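Colleague: The sequence isn't on hand, but the structure is:
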């Protein structure tokens, strides 16, 4: 679970990140309770304006899809209780948002997350970097990059600039 603040000039600032792990041997209901409690704690601590979740639409590993769906259901429930809007983004969208390439590798995503958030090194474990990338993606997509620029919006990352250019090209086609 990653928490970032997105400024008016699309400057992302690191706030917090947490990875909740449970043993595979733990009963499913207890695993969901533990993960849900971790999500709830982060939501209540930071009171986000929006929550972003991974949208998995194609996956060969059914247990991975089921796990993500179950955890997403818990997160949706917690967000709905608090009136927080939820956005869904595919892994490809997230990778494209932070690296400029939807097929980027995990280490590339981690490196760009560190650069975007001005961190000394990529967040560890890789799940932490993925959560922050998802939060950055959602923050940047809240207002299309092709929207009129705001004062001070001259410091786009290479990924943001590539995204803006692609959006502009698609609109002119």
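Modeller: Structure's in. What do you need? Computed from a predicted structure; not experimentally measured. Numbers count the residues shown, from 1 in each chain.
Colleague: Please count neighbours and contacts with C-alpha atoms only from this point.
Modeller: Noted.
Colleague: Point to the residue nearest the middle of the chain.
Modeller: residue 134 (1.1 Å; CA atoms, centre = their mean).
Colleague: Could I get the contacting residues of that residue?
Modeller: Under the criterion of CA atoms under 8 Å, 6 or more residues apart in numbering, the contact partners of residue 134 comprise 2, 52-54, 89, 94.
Colleague: farthest-separated two in those?
Modeller: Largest separation among the contacts of residue 134 by CA to CA: 2 and 89, giving 14.3 Å.
Colleague: structure B:
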């Protein structure tokens, strides 16, 4: 199964594409869709059209999107929600199923700790996908979202890494 993970943002939307095999994950691609300052409709169009191109190129079977968290600034939360809506629209226009995950769920699935720091998530993404280098933070968040979906709520036990969880840590 091919999964497209999306970390929505109005300035930078991260994406990550992985394949889930029987007992392993394989990295396909990741990156960011960046918008420039300008009219909101133009920025949303850019997010949606770029994600549609990514969908056409990689042909994912499913899409996983990070849910919006309520920010201190309501305006920022609304703008983030609109970017997220553009990402979801890109997926549904291609008849793809969309699953949504909170940051807590993603961190729990990837690191084993729902309150993990971003650098811990990024390190686990590198480990789980056997990456030679470090993806950018937005791309890493999108890959983490895809990994969370691939785990299907079963945690790391379904992925053969030669590692196991003990007291919330990989050993």
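Modeller: Ah, there it is. If you're wondering where the values come from, they're calculated on a predicted model, not measured in any experiment.
Colleague: of residue 2 and residue 89 of the first structure, who's got more company?
Modeller: Ranked by neighbour count (other CA atoms under 10 Å), residue 2 of the first structure and residue 89 place residue 2 first, with 22 against 18.
Colleague: just checking, what's the longest helix in the first structure?
Modeller: helix 62-82 (DSSP state H).
Colleague: compared with the second structure, how much does it deviate?
Modeller: After superposition onto the second structure, helix 62-82 of the first structure sits on average 2.0 Å from its aligned residues (mean CA distance after the TM-score superposition for the first structure).
Colleague: Just give me the closest of the contacts of residue 134 of the first structure to residue 46 of the first structure.
Modeller: Of all the contacts of residue 134 of the first structure, residue 46 of the first structure sits closest to residue 2, with 10.7 Å by CA to CA.
Colleague: Can you give me the distance of the equivalent of residue 102 of the first structure over in the second structure to residue 126 of the second structure?
Modeller: When the second structure is aligned by TM-score structural alignment, residue 102 of the first structure is paired with residue 114. With distances taken as CA to CA, to the nearest Å, residue 114 of the second structure is found 18 Å from residue 126 of the second structure.
Colleague: So which of the two has more stuff around it?
Modeller: Higher neighbour count among residue 114 of the second structure and residue 126: residue 126, with 19 against 16, using other CA under 10 Å.
Colleague: How about the more buried one: what's its closest non-neighbour residue?
Modeller: Excluding its sequence neighbours, the residue lying closest to residue 126 of the second structure (CA to CA, 6 or more residues apart in numbering) is residue 134, at 6.5 Å.
Colleague: Now do the same for the one you found: its match in the first structure.
Modeller: Pairing criterion TM-score structural alignment: the partner of residue 134 of the second structure within the first structure is identified as residue 122.
Colleague: average gap between the host helix or strand of residue 109 of the second structure and the first structure?
Modeller: In this structure, residue 109 of the second structure is located in helix 103-111 according to DSSP states H and E. Using mean CA distance after the TM-score superposition for the first structure, helix 103-111 of the second structure ends up 0.6 Å from its aligned counterpart in the first structure, as a mean over the superposed pairs.
Colleague: neighbouring contacts of that helix?
Modeller: For helix 103-111 of the second structure, contacts defined as CA under 8 Å, 6+ apart pick out 66-67, 69, 113-116, 120-121, 124-125, 144-145, 147-148, 151, 153-156, 169.
Colleague: One more pass at 7 Å, please.
Modeller: Taking CA atoms under 7 Å, 6 or more residues apart in numbering as the criterion, the residues outside helix 103-111 of the second structure that touch it are 66, 113-116, 121, 124, 144-145, 147-148, 155.
Colleague: same question, stretch 163-171 of the second structure
Modeller: When contacts are defined by CA under 7 Å, 6+ apart, stretch 163-171 of the second structure is touched by residues 112-113.
Colleague: make it 10 Å
Modeller: Contacts with stretch 163-171 of the second structure, where a contact means CA atoms under 10 Å, 6 or more residues apart in numbering, come from 108, 111-114, 124, 155-157, 162.
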